[in-house]
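Trainee: with the sequence up front, the predicted model follows.
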Amino acid sequence: MRKRIVFTGGGSAGHVTVNLALMPHFLREGWKVAYIGSEAGIERELVTRIEGVRYFGIATGKWRRYFDWKNASDPLRVLKGVWQAHRLLRSIRPDVVFSKGGFVSVPVVLASRLHNVPVVLHESDLTPGLANRIAIPFARTVCTTFPDTLSHIPGGKGEHVGAVVREELKRGTRERGYALTGFVPGRPVLLVMGGSLGSQRINRAIRDNAKALLERFQIVHICGKGQVDAALHLPGYRQYEYVQEELADLLAIADLVVSRAGSNAIFEFLALRKPMLLIPLSQAASRGDQVQNARSFERQGFCEVLEEEGWSDSAFLAAVQRVADKRGEFARRMEQAELGDPLSRLLGVIKATAGR
């Protein structure tokens, strides 16, 4: 009988990318693959493109770090999601559930306990987020990207596997990248990313300083959904709302990157040896995980970090200049990093869990 696996995770691309890297392997090996995500989140858009994966949407809620009346109603949506996930798991009868986190994953993990389906969690950040902290007691194994995360996983169920990077990102070509952008070889390319949802702060910094930056760089600006400035047209500047297959080719021509500090993204830049200026979400706007991620990379000599507190245009331009001047040093440090084969390790953990 064919083995069955259910993937879950969503809310942002960072809670989906590892799943996107794993699913093709299970499909090639003949597994039945299903995905339980939110009814209208970005995960639906990303996953439904993959032939052979059945997608199911459920109700979900989240806890906001600010006052919002939805904080009172969303627990009811979570309970509804648990019931929906329970019915789906009863029908699918998976051998294992793999959860990448995000609040859509919580109902699926809770429902898995009702069916005695083993759960493998994956935590990308240095410390677990709230959704994974809720889910950890119900998991068989918690796989981590950072080795230091193991100290935050109780019960001895943590296992360090490293950072899983999508193989397709390594297949980009400079020829396609230049053809896509219309850029010319020989001038450095600055790639700007603010995450799948975009960063208004980074977008504003790039646009306010575009002329100064274009004196030295050609700029690829991935703005985020709904954040393209249709009135801005400058030679050597290309903006995109969001890219998927094209990202590999855009990364192939990038000489340095300005980005938020989500774990999946920065490890992809590390694997591709792209010097980085990381601008993490502030602790006022998040739980501080991106600050921890960025500082860890800074200590290892992979990047410069510019925090939003005390921000100024002059500080931003100076930080970009420092990364450009030191990009050879950053690249050498990244070449020395021991990345191993995290994808194979993670596949092994999931298959072993399914076979118990």
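Mentor: Alright, I've got the coordinates.

Trainee: rest of the way, CA atoms for contacts and neighbours
Mentor: Noted.

Trainee: got the contact list for the nearest residue to Lys274 once chain neighbours are set aside?
Mentor: Excluding the flanking residues, the one nearest Lys274 by Cα to Cα, 6 or more residues apart in numbering is Leu256, at 5.6 Å. Going by Cα atoms under 8 Å, 6 or more residues apart in numbering, Leu256 touches 189-191, 274-277, 323-324, 327.

Trainee: again, but for Glu268
Mentor: Contacts for Glu268 (Cα under 8 Å, 6+ apart) come out as 165-166.

Trainee: before we move on, the earlier item: most surrounded residue in the contacts of Leu256?
Mentor: Met276 (32 neighbours; other Cα atoms under 10 Å).

Trainee: residues touching it, list them.
Mentor: For Met276, the contact set (Cα under 8 Å, 6+ apart) comprises 256-259, 269, 302-304, 323.

Trainee: now do the strands in the stretch 1-150 of the chain.
Mentor: Ranges of strands within the stretch 1-150 of the chain are 4-8, 32-38, 53-58, 96-99, 119-123, 141-144, based on DSSP state E, counting those that start in this stretch.

Trainee: in addition, the following structure is provided for comparison:
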Amino acid sequence: MKKIVLTGGGTAGHVTPNIALVPKLKESGFEIKYIGTYNGMEKQLVEDAGLDYIGISSGKLRRYFSWKNFSDPFRVLKGYFEAKKFMKKYKPDVVFSKGGFVTVPVVYAASKYKIPVIIHESDMTPGLANKLAIKKSTKVCHNFPETAAYLGSKAVHTGSPIRKELFEGNKITALDMCGFSANKPVIMVTGGSLGAENVNKLVRKALPELLKNFQVAHLCGKGKVDESLKDIEGYAQFEYISDEMKDFFAMADLIISRAGANSICEIAALNKPNILIPLSARASRGDQILNAKSYKKQGFSEVIDEDTATAEDLVNTVNSVYENRSKYIDAMKKSAGTGGVDMIVDLINSLVK
């Protein structure tokens, strides 16, 4: 049987694309192992998916000063030797890395034994972990056409692996959960599993105007439900949803979202008209801003600046996108990079001796 090691961790965006590959990999005859940190958030997600999980030591790779910068290199080195020991014993045919700081020792250990490595870069520009790992990779899959310029001959434009179940949602299930009517369009607002405070504030300021023409399903993040708004007709708040996400996607006529690469790839693959509010460069390395600009350029999205947007700006953009929704849907349908499971698994198979 062919053997593959999947790796990725730190955020759900580094794990769920790996899990999206699993059914097709099993269909192709692969035995699958997953390497992550000892007790990272990826551990539960991977074990829930029924995969064998191997934990290794890991330290975060930082561009800024922290006292942990003095100890974390030793954790990374320990992780490298743990990964190397596993590679020597398991002898995988190929490694697929989705990114996150845990992947660097795994990729370097695979390279030590000349095991082919495929990396997937979600964002427009590679993060620090992938920058280090790309040197030891065989091929690098990417989401955005512009990313190829950073990758050279290793680049393969595949789009992101999208979970099959996201295409199988039940609109009625989500409408019932929200207490919504089937006769009025629905906006879904999402800021990721932790929510997005600035997005929440903007949407709630715009709520009186939005509710005139739309119903709003708001995934606002843990601890961010506004009790004063709980009884407003046409507005439903949830801290977080998991299994029902496919149903909410099916229900949504328009989505307001942050611009994390994994989230927007799912939105595009499902052909949902959308407005992106990227995380400010003050709070990140600016990757969400680049992601959002690319999606606007490709005709998939409209973009709002969270630092300057008003409630009126949001309402006007919502109305414009909804009125012209067919334009955005057509652009997403024509895209070659909105669901890369088949392309990635074919690439993996091509590297197995």
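Mentor: Received, thanks. Keep in mind that this is a model prediction, so the values were computed, not measured.

Trainee: can you give me the TM-score here?
Mentor: Here the TM-score for the pair of chains, by TM-score structural alignment, normalised by the length of structure 2, is 0.91; 352 aligned residues with a Cα RMSD of 2.2 Å.

Trainee: could you dump the contacts of Met276 of structure 1 to CSV with distance to Phe67 of structure 1 and secondary structure?
Mentor: Formatted as CSV, these follow (distance: Cα to Cα, whole Å; DSSP: H, G, I helix; E, B strand; the rest coil):
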residue, distance to Phe67 of structure 1, secondary structure
Leu256, 38, strand
Val257, 34, strand
Val258, 31, strand
Ser259, 28, strand
Phe269, 35, helix
Phe302, 37, coil
Cys303, 35, strand
Glu304, 34, strand
Val323, 38, helix
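
Trainee: in those residues, which residue is surrounded by the most others?
Mentor: Highest neighbour count within those: Cys303, with 31 neighbours (other Cα under 10 Å).

Trainee: ranges for the helices of the stretch 101-250 of structure 2?
Mentor: Per DSSP state H, counting those that start in this stretch, the stretch 101-250 of structure 2 carries helices over the ranges 103-112, 128-134, 148-151, 171-178, 197-213, 245-251.

Trainee: deepest of those, which one?
Mentor: Across those, averaging neighbours per residue (mean count of other Cα atoms under 10 Å) puts helix 103-112 on top, at a mean of 25.

Trainee: show me what that one is packed against.
Mentor: Counting contacts by 3 or more Cα pairs under 8 Å, 6 or more residues apart in numbering; DSSP states H and E, helix 103-112 of structure 2 packs against helix 72-90, strand 94-97, strand 117-121, helix 128-134.

Trainee: let's go with 6 Å and repeat that
Mentor: With contacts defined as 3 or more Cα pairs under 6 Å, 6 or more residues apart in numbering; DSSP states H and E, the packing partners of helix 103-112 of structure 2 are helix 72-90.

Trainee: what range in structure 1 does the helix it packs on sit on?
Mentor: Counting by TM-score structural alignment, helix 72-90 of structure 2 lines up with residues 74-92 of structure 1.

Trainee: once aligned to structure 2, how far is that stretch on average?
Mentor: Stretch 74-92 of structure 1, aligned to structure 2 and superposed, deviates on average by 2.3 Å (mean Cα distance after the TM-score superposition for structure 1).

Trainee: hmm, back to that, same list (the strands of the stretch 1-150 of structure 1) but as a markdown table, adding distance to Asn264 of structure 1 and mean neighbour count.
Mentor: Shown next, in a markdown table, are the strands of the stretch 1-150 of structure 1 (distance: least, Cα to Cα, whole Å; neighbours: other Cα atoms under 10 Å):
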| stretch | distance to Asn264 of structure 1 | mean neighbour count |
| --- | --- | --- |
| strand 4-8 | 16 | 24 |
| strand 32-38 | 19 | 24 |
| strand 53-58 | 22 | 18 |
| strand 96-99 | 15 | 27 |
| strand 119-123 | 10 | 26 |
| strand 141-144 | 12 | 25 |
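
Trainee: ok so, going back, which one of the helices of the stretch 101-250 of structure 2 lies nearest to Ser294 of structure 2?
Mentor: helix 148-151 (13.2 Å; Cα to Cα).

Trainee: neighbouring contacts of the closest one?
Mentor: Contact with helix 148-151 of structure 2 is made by Ala155, as judged by Cα atoms under 6 Å, 6 or more residues apart in numbering.

Trainee: returning to that earlier point: of all the strands of the stretch 1-150 of structure 1, which one comes closest to Ser196 of structure 1?
Mentor: strand 32-38 (16.0 Å).
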